[in-house]
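S.K.: I would like to see how this sequence folds:
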Amino acid sequence: MNANNRKRRGGFNRGGPLGDMAAQLKQRLENFIQSNDEELILEPMEKEKRKTLHGLILKMGLRAVSKGKEPNRYMIISRRRIDPLKHIIDAQSIGLTIEQNQAIRRLIHDYPIENWHVQNYLNLENYKDNRKSNKKSPYQGPMRVPQFPKPNRGMESFRQKLPAYQMRFQILDAINRNQVTLITGGTGCGKTTQVPQFLLENAAHSRTPIRIICTQPRRLPAIAVSSRVAKERGEEHGRTVGYHIRLEQNTSQETVLTYCTSGILLRMLTADAVSSNISHIILDEIHERELNTDYLLIALKQALKSRKDLKVILMSATMEGNKEMFLNYFEDARIGHVEIPSRLYDVEKFYLSDILAMTGHVSSNQNIVSCDISPKIPRVSEFNGIVKEDQNLSNLRWDKITASVDQQKPQTSMDLNWSQITIDQPEETSKPSICTQEPGKPIVFNVSQHLNEQIPDRPPFFNPNYTQRLLNAGLDRQILVQKYSETSGIMWCEGVDPELVASVVKYLMDSPVLGSILVFLPGYEDILAVNDKIIENEKNFKTRPMIYTLHSQMNSGDQQKVFDAASNGTRKVILSTNIAEASLTIDDVVFVVDCGKVKEKSYDHESRISQLKVQWIAKSNAEQRSGRAGRCRNGFCFRLYTQEQHDVFDLTQNAEMKRAAIHEVCLHVKIFAPENVTVREFLEMAPEPPTSTSIANSLEFLEQLGALYLQDDTTIPEEEEARISYKFFNPNRDTNVEPELSRLGRLVAHMPLEPQLARLLLFGLALKCLDPILILVAALSHRDPFILPASEDARRVANSARDEFA
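M.R.: Below you'll find the predicted structure:
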């Protein structure tokens, strides 16, 4: 195309009448439509004129974009791209006529699929071998002798100070002498970055070919840790050390150490069950009990039986409640254990009662009270007794008003501002009523006044010199917690109170103690809510907050900035999900604010729906989080829950295999499991196996998809022949017989998709409608493709960009 035709500049009078200009523009646009030009650039014009002309441009099926700054802002007009889905949206559904239905029925009747057809299909020689494939696995690569590192003095000095480096020879000796090595060490001891480097350096000196796979529980740690190791070795990222996560890979032919997510290693084992091209497999953060990790434990236990030279290394910062389980699990193999001493500084922990006393936090929801009514009276409020002050409550004071002790009379009680008001009424007049004096707002107990009376010189910011004095003050902490629980606490019992979190951050911002603040929150919505609250209070800070966010769906490049040092006059505030709980180490964190909650995936077999639910964390998670505060100096952890709540936390996380969908795992087991070993028997080898019901439901689902097929000789009644559901719900069916893997199932198993989506994609290919199905599967198989923005301005821009796609 001629360069002169690429852009055409319109020559309209900028100050002319709008009507005349619109007429001229319309003619120009019609000429532009008939031409081969790509763009039409108009002269600068005023905002109101541009706004009016936008409507005309859109009506003509063109696209307009304004660029530049006022008063020289101009418009670029281009052709609107044809929506590739428009023909799908406009397509009409096609129904079969009576004649067509009859023709299909005659075909099925005259040429039915007999049992011997199915048997011949299932007995194909290339089908029966579940493991062999003619295609070379994309994950295969030969073992190599690694290059010698070229670190600078600063990096080498840093490494030598790490506790893991001091245990270098003990770690290498344990790995060389055992098939399985369990390595435990506190947060920040260096095990994730140093143990793989010890193996690389040892192999380089001995000229031994090696290939190491190190799994990480999440995508961001895989990228961040591999980048750090490459930097410590003085190499380009992606050469000797790289990473491989879903839809993103940075490796080369020279790569010997790959950090990856557990799903990637699962694919490798599907293609090569004995990991013939891998010398060392490291499962990091093993305590998190991820679904794929627990499955990998079974797979590796089986692989060790035939690969005596394979080295399996299990690493975790906390083994509370898990150490004996893992030692017993690999008791058939030679197993060693190395404990790396932690270099953590002391971390002082504060619970909710301490935090309320220190910060003087008062909820803005003082007009919310808790009202408990006699159990004999049915509840009619969906809020279970939460009422507002404007419901003409009594002007009751903060004392107990108690009447008779006659137990024969029913009691109606109301809990208001920590008071228990018990009113005795005759049996016949018992109603959901309350004792009243004069109407008016309830008298609210002033928390700030109470604190100021007990501690008159309480500082408005955190000062460790006043900590002991605050804790020793004559405060009724139970009353403080009860007051909070009856206002904000009751509203946020299944979430996080952003006001309380922001209040703690405000209390820490102007503290004389230097260091960053790390806040653990369950999800993105909580991050946004707390972020907005902090920005609201920003004018009250002497130190300016630099807010960073850590979330798996946020831009990984932006998240790398969290490791940068804070500039003068600022303090880093890091709002994070549990992504910062393990693997990622931010050196300058001194304060940790732990909300005590996390989002966990759970699966309902009845509805076949997976959802994220906010749950309390385990004690092991709480320790991991608090440990993030003691990396560089003595730290402080603020736990937004009571000591009593912490005491009843589970010791460790519930294994994901016991609460998540296991369809994919069951399908992989059919390929990986030894002959004559059923899916149920194989999964029962897990440290904490799923329930039998969960396995049975998953097998039934896979059978309905056609991924599994039951060779059942049961005679189907003639009237049931047309009902495919009879095969699955036949009451006479032998439930002890496990279905076999079909060819469709083998194809599905090799695809990195949920089984139903992989099947949909294959059927789209077979039925020659791949393009629309490909778009659907891509959308359904991935989370929201849009990067989650953190700031309000970024969210506004992102929402505007989304509208462009609408």
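
S.K.: CA only for contacts and neighbour counts going forward, please
M.R.: OK.

S.K.: And stretch 621-637, what's buried?
M.R.: 621-633, 635-637 (16 or more other Cα atoms under 10 Å).

S.K.: out of these, which are inside helices?
M.R.: 621, 622, 623, 624, 625, 626, 627 (DSSP state H).

S.K.: and the fourth one, what does it touch?
M.R.: The reference is to residue 624. 187, 317, 318, 581, 582 (Cα atoms under 8 Å, 6 or more residues apart in numbering).

S.K.: helix, strand or coil for the spatially most central residue of the chain?
M.R.: Residue closest to the average C-alpha location in the chain (Cα atoms, centre = their mean): residue 552, at 6.0 Å. Look at residue 552: counting by DSSP: H, G, I helix; E, B strand; the rest coil, its state is coil.

S.K.: before we go on, could you also do this sequence so I can check it against the first one:
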Amino acid sequence: MDDVLDINSLSHEMDELTSFLLKDENTRSLNTEKKEFSENVQFKLDSYMTAVKLNEKIVPADIIERRKKLPIYTKKNELMNAIVNNHVLIIIGETGSGKTTQLPQYLKEVGLTITGRIGCTQLRRMAVKSVTKRVAQEQGCNIGEEVGYTIRFEDMTSEKTEIQYMTDGILLRECTYDKMLSNYSAVILDESHERTIDTDILLAVLKWIIRKRNDLKLIISSATLDSVKFSNYFDGATVFNISGRMFPVNIIYNPFQLYDYERSAAKTVIMINEQKERGDILVFLTGEDDIETLSDYLNYEYKPSSLHYNLKIIPVYSALPWEQQALIFEPAKKNERKVIIATNIAETSLTVDGIRYVIDSGYVKQKVYNPKKDMEVLTKVRVSQAQAIQRTGRAGRVGPGVCYRLYSQSQFDLFPSAPIPEIKRTSLTNTVLLLKKIGFINLNDIDFLDAPPTDAINFALTELELFEAIDKTGHITEIGIKMASFPLEPNLAKMLIISEVLGCTEEILTIVALLSVSNIFFRPKKKQKLADKAKSNFFTNNGDLIMMMNVYNQWHQTSQDKNWCHENFINHRMLLEANSIREQLLDIMKSRKMKLKSSFSDMTPVLKSICAGFFQNVAKKKPYLANRKKYDYITLPSNEVVFIHPGSCMHKVLPAWVVYQKVVTTSKEFMRGITPIDCSWLIEMAPSFNLQI
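M.R.: Got it, this is the predicted structure:
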């Protein structure tokens, strides 16, 4: 069943009807069959004319043909039958099969949009936006009409929306105010193999929901899923396999153990450009720093000869705005070769035409949380074998390819088979708050695919009790309900709530919005001294978060001048994003009838509000020792040694007591986002916090 009117078929049927009606009227006795035929064709004609009158888009023939060429199309009827006859369906669709774009449309075709929306989760915002764009084209509509998406702080849906793509965190948050997901007739959890914390929680919540709702279809979809484990989890759910459109990919290992993978990646890019035929390159690195380092080298130091392609370098990581990330989809020019340098953001759900060569560093950055130290550290680790296979597959989506693995075959054999589920290695505070809001009083009642560590759950419960978000019986409080209404981490939500009491909601609203985006300060490698000097002009003794607020306020006074940002090494796009987030948080506050107040020049209420959010991230300066070159701090109550980051405006002020936003580990464990406090505020803002001052 195609998604658009078949005009050629309609024209043929109209010719038949016209011929029939031109017959002698005396011999034209319209029996029931002919009458139904006539009415059917007329209905189609009326529908077509209505579409023309409403200026609705007719899907081009090439898009229809493109859909038919996808591997999933060969199993369309069989798959639609499986969807109709199964409550829960597990689909193993190989890379390039078309499952991400086609499954929601097939669900629509079997009539599931009559009773509700079809929701499809993706792991990353970039995938949500790009997939929505593709499906909207295939459905012949604009984004936000029949096909839309929702990500944090951005909702592109309407009352007309039938297919909704979203991040898994968005769907989980929907459960907090619609426990049974009554707006949906079907839910697809895509790329479930990556086992993010939100995906795992959704699996548990949806397992509970489908026992209450016989009308809800649940589809678990992935390319590299442990189908037996997932099938058993859902009481023997049917597994449906779809072959992918994978072209052969030649894997080339590096026989040596390499530590400088950035240099190796650069050499491999150059070798491909100078020795290999046309085709774009995708490089997998770990994060913003090494991506920018390689980008700078290829942009400014490598000069290809006239015999080789010019390189179009495209960095891709989550901190970049969508407009820059979307450059990966633009085709290379005639004498150009695209080099996409990305984090694992490009591993799944994205088809980038033209990729022929993949360079895999074999590393990824992963959040690891230690509840005893209350520290979450972003650590560079080896990828799993499943991730390496996903990366390799990027080279075989549109033609034969080559994957250069910057590690040996023997090293690959030692990689873990799959990544450690995020639920086992990250903070659970926000997750537990959402589960409480959904209505799970006793967390032991939740059937997890892999149970989270007991220590992490207990710490989350303790932390939420300190925030006064739950009471001693484990029930959510009014403060907790209000905190859960914000799409924020609990500590940021608590800052907003306490700021109303202290009369500084305007200031804290700005700070929370700024903490919800990436770093607003630029520090280009070739202009680090100039950038540091520009940043020092904003330094204040009130700490890094107040400094950020001051930057935002000055930017507003310049009428959001982009040139002012450039001159001061400020990221204009991040400020625009923060401004948008601030407006949306303001709407939530107004909906909850929270009062907007400003403390004006008095920063004490603002500092106290920050303390209320970050009281557990507290450190005090150690006594001075003559043989110590730099002051260090001790976290309380965990007694970990930490240092003030050199980029902090507190680096030379060295207050006796501070709270910090996070700890990052490089050469040392550095505190970032530092705010000076009076230690008496800890008792005032968090009276239950057991701290030996």
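
S.K.: TM-score for these two?
M.R.: Once superposed, the chains reach a TM-score of 0.66 (TM-score structural alignment, normalised by the length of structure 2), with 484 aligned residues with a Cα RMSD of 2.6 Å.

S.K.: from the ones in helices among the buried residues of stretch 621-637 of structure 1, which is closest to residue 161 of structure 1?
M.R.: Residue 161 of structure 1 has its nearest neighbour among those in residue 627, at 18.4 Å by Cα to Cα.

S.K.: do you know how far that closest one is from residue 288 of structure 1?
M.R.: Going from residue 627 of structure 1 to residue 288 of structure 1 by Cα to Cα, to the nearest Å gives 16 Å.

S.K.: what's the answer for residue 471 of structure 1, then?
M.R.: 34 Å.

S.K.: Looking at those two, which is more packed in?
M.R.: residue 288 (20 against 16; other Cα atoms under 10 Å).

S.K.: separation between the more buried one and residue 108 of structure 1?
M.R.: Where residue 108 of structure 1 is concerned, residue 288 of structure 1 sits at a distance of 52 Å (Cα to Cα).

S.K.: longest helix anywhere in structure 2?
M.R.: Under DSSP H, structure 2 gives helix 32-53 as its longest helix.

S.K.: immediately after that helix, which helix or strand?
M.R.: helix 61-68 (DSSP states H and E).

S.K.: Near the residue mapped onto residue 759 of structure 1 from structure 2, how many other residues are there?
M.R.: Matched to structure 2 by TM-score structural alignment, residue 759 of structure 1 sits across from residue 494. Residues near residue 494 of structure 2, counting by other Cα under 10 Å, number 25.

S.K.: State whether residue 494 of structure 2 is indeed within a helix.
M.R.: Yes. Checked against three-state DSSP, residue 494 of structure 2 lies within a helix.

S.K.: which ones are touching the counterpart of residue 194 of structure 2 in structure 1?
M.R.: Aligned against structure 1 by TM-score structural alignment, residue 194 of structure 2 finds its counterpart in residue 288. Counting by Cα under 8 Å, 6+ apart, residue 288 of structure 1 makes contact with 217, 653, 655.

S.K.: From residue 760 of structure 1, how far off is residue 767 of structure 1?
M.R.: 10 Å.

S.K.: of those two, who's got more company?
M.R.: residue 760 (19 against 9).

S.K.: Give me the contact list for stretch 103-111 of structure 2.
M.R.: 1, 76, 80, 83-84, 113, 118-120, 162-163, 186, 188.

S.K.: burial measure for residue 614 of structure 2, as a count.
M.R.: Residue neighbour count, defined by other Cα under 10 Å, stands at 22 for residue 614 of structure 2.

S.K.: The stretch 201-350 of structure 2: helices as residue ranges?
M.R.: 227-233, 261-275, 288-300, 322-325 (DSSP state H, counting those that start in this stretch).

S.K.: Have a look at how far, on average, the last one is from structure 1.
M.R.: Average distance between helix 322-325 of structure 2 and its aligned residues in structure 1, after superposition and using mean Cα distance after the TM-score superposition for structure 1, equals 1.8 Å.

S.K.: quick one: that helix aligns where in structure 1?
M.R.: The aligned range for helix 322-325 of structure 2 is 556-559, by TM-score structural alignment.

S.K.: What of the first one?
M.R.: The alignment of helix 227-233 of structure 2 onto structure 1 (TM-score structural alignment) spans residues 323-329.

S.K.: any idea how far that stretch is from the chain center?
M.R.: The chain centre lies 28 Å from the centre of stretch 323-329 of structure 1; the measure is Cα atoms, centre = their mean, to the nearest Å.

S.K.: Average separation of that stretch from the aligned part of structure 2, please.
M.R.: Counting by mean Cα distance after the TM-score superposition for structure 1, stretch 323-329 of structure 1 comes out at 0.8 Å.

S.K.: Just give the closest residue to residue 347 of structure 2, not the sequence neighbours.
M.R.: residue 391 (5.5 Å; Cα to Cα, 6 or more residues apart in numbering).
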